[in-house]
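1. My questions concern the predicted model and sequence given below.
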Amino acid sequence: MARSLDGLVLAPVADQAPGQVGTRTRFTYHEQDGRIWAEYAGGDVVRGHLVGTRAGDALDFRYVQLKHDGTTSSGHCASTVVGLPDGRVRLEESWSWESQEGSGTSVVEELPAGSL
């Protein structure tokens, strides 16, 4: 199993669709006893939260977010935790909206030390 996500800050490696999570979004993860949660913000997202579980290298969580235009949205995501050669963590994600149409894949990676 890859190392704990607790206290890690991750960011998307590419922008998603306009108005959604993008490279300016930062996720601060927490982990305890198989439970995960995170706060996120940046780009078009004013505030977002996710909560779920971890079993080995598999994450399963739901997310909800508020955008600058005042709209909210929510969805489900399944991620795989991958260790990178330089010791950082990557999450390879498959997500789907529950509050609107749409689904896709994304990658978020731990930010390198000193880049916060």
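-> Here it is on my side, so go on.
2. okay, CA-based contacts and neighbour counts for the rest of this
-> Fine.
3. show me where this structure has strands.
-> Taking DSSP state E as the test, the strands found in the chain are 9-12, 26-32, 35-42, 45-55, 58-67, 72-83, 89-97, 103-110.
4. Looking at the ones you listed, which is nearest to residue 2?
-> strand 72-83 (6.1 Å; C-alpha to C-alpha).
5. For that closest one, list every residue counted as buried.
-> Residues 74-83 are the ones in strand 72-83 that count as buried (16 or more other C-alpha atoms under 10 Å).
6. alright, now check it against this:
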Amino acid sequence: MARSLDGLFLAPVADQAPGQVGTRTRFAYHEEDGRIWADYEGGDVVRGHLVGTRTGDRLDFRYVQLKTDGSTSSGHCLSAVSELPDGRVRLDETWRWESQEGRGTSVVEEIAPAAGRPATPVDL
């Protein structure tokens, strides 16, 4: 099993369609006893939250977000957790909107810390 997500900052490796998460979006993850949650923001997302569970290297969560245009949206995501050769965490995600049409896949990776200090949401 890949290491805990607790305290990690992650970012998408590619942009999605407008109004969705993208390379400027930052996720701050937490994990405890098989429960996961995260806050996220950046790009077209003013504020987002996700909550769910982890079983082994599988995440199952729901997300809700407020976008810069004032609209809200929500959906469901299943993710596979793995570790990159450099030790960073990677999430391969399959998601679908529940509040609107659409589904897709995305990849989110742990932000590498700057030399000599832990990663923060502004790093990349």
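-> Great, that's in hand. In this text the structure is predicted, and so the values were computed from the model without any measurement.
7. what's the TM-score for these two chains?
-> Overlay of the two chains. TM-score (TM-score structural alignment, normalised by the length of structure 1): 0.99; 116 aligned residues with a C-alpha RMSD of 0.7 Å.
8. before we move on, the earlier item: can I get the buried residues of strand 72-83 of structure 1 in TSV with distance to residue 20 of structure 1?
-> Formatted as TSV, the buried residues of strand 72-83 of structure 1 follow (distance: C-alpha to C-alpha, whole Å):
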residue	distance to residue 20 of structure 1
74	11
75	12
76	15
77	15
78	18
79	18
80	21
81	22
82	24
83	26
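9. so what's the residue nearest the centre of structure 2 up against?
-> Closest to where the C-alpha atoms of structure 2 average out (C-alpha atoms, centre = their mean) is residue 27, at 5.1 Å. Residues near residue 27 of structure 2 by C-alpha atoms under 8 Å, 6 or more residues apart in numbering: 9-11, 38-41, 121.
10. and in structure 1, which of those residues remain?
-> Using both residues aligned by TM-score structural alignment, their matches' C-alpha atoms under 8 Å, structure 1 keeps these contacts from the contacts of residue 27 of structure 2: 9-11, 38-41.
11. Return the member of the residues you listed nearest to residue 61 of structure 2.
-> Closest to residue 61 of structure 2, out of all of those and judged by C-alpha to C-alpha, is residue 38, at 10.1 Å.
12. Can you report how many residues lie near the closest one?
-> For residue 38 of structure 2, the tally of surrounding residues (other C-alpha atoms under 10 Å) stands at 22.
13. Not counting its neighbours along the chain, what's nearest it?
-> Closest residue to residue 38 of structure 2 apart from its sequence neighbours, by C-alpha to C-alpha, 6 or more residues apart in numbering: residue 29 at 4.4 Å.
14. right, and the one you found touches residue 4 too?
-> No. Under the criterion of C-alpha atoms under 8 Å, residue 29 of structure 2 is not in contact with residue 4, lying 9.5 Å apart.
15. more neighbours, those two?
-> The neighbour comparison of residue 29 of structure 2 against residue 4 (other C-alpha under 10 Å) goes to residue 29, with 21 against 17.
16. Could you list which residues are in contact with that one?
-> With C-alpha under 8 Å, 6+ apart, residue 29 of structure 2 has these contacts: 5-10, 36-39.
17. now do 6 Å
-> 5-8, 37-38 (C-alpha atoms under 6 Å, 6 or more residues apart in numbering).
18. Repeat that for residue 8 of structure 2.
-> Taking C-alpha under 6 Å, 6+ apart as the test, what residue 8 of structure 2 contacts is 28-29.
19. Kind regards, and thank you for your time.
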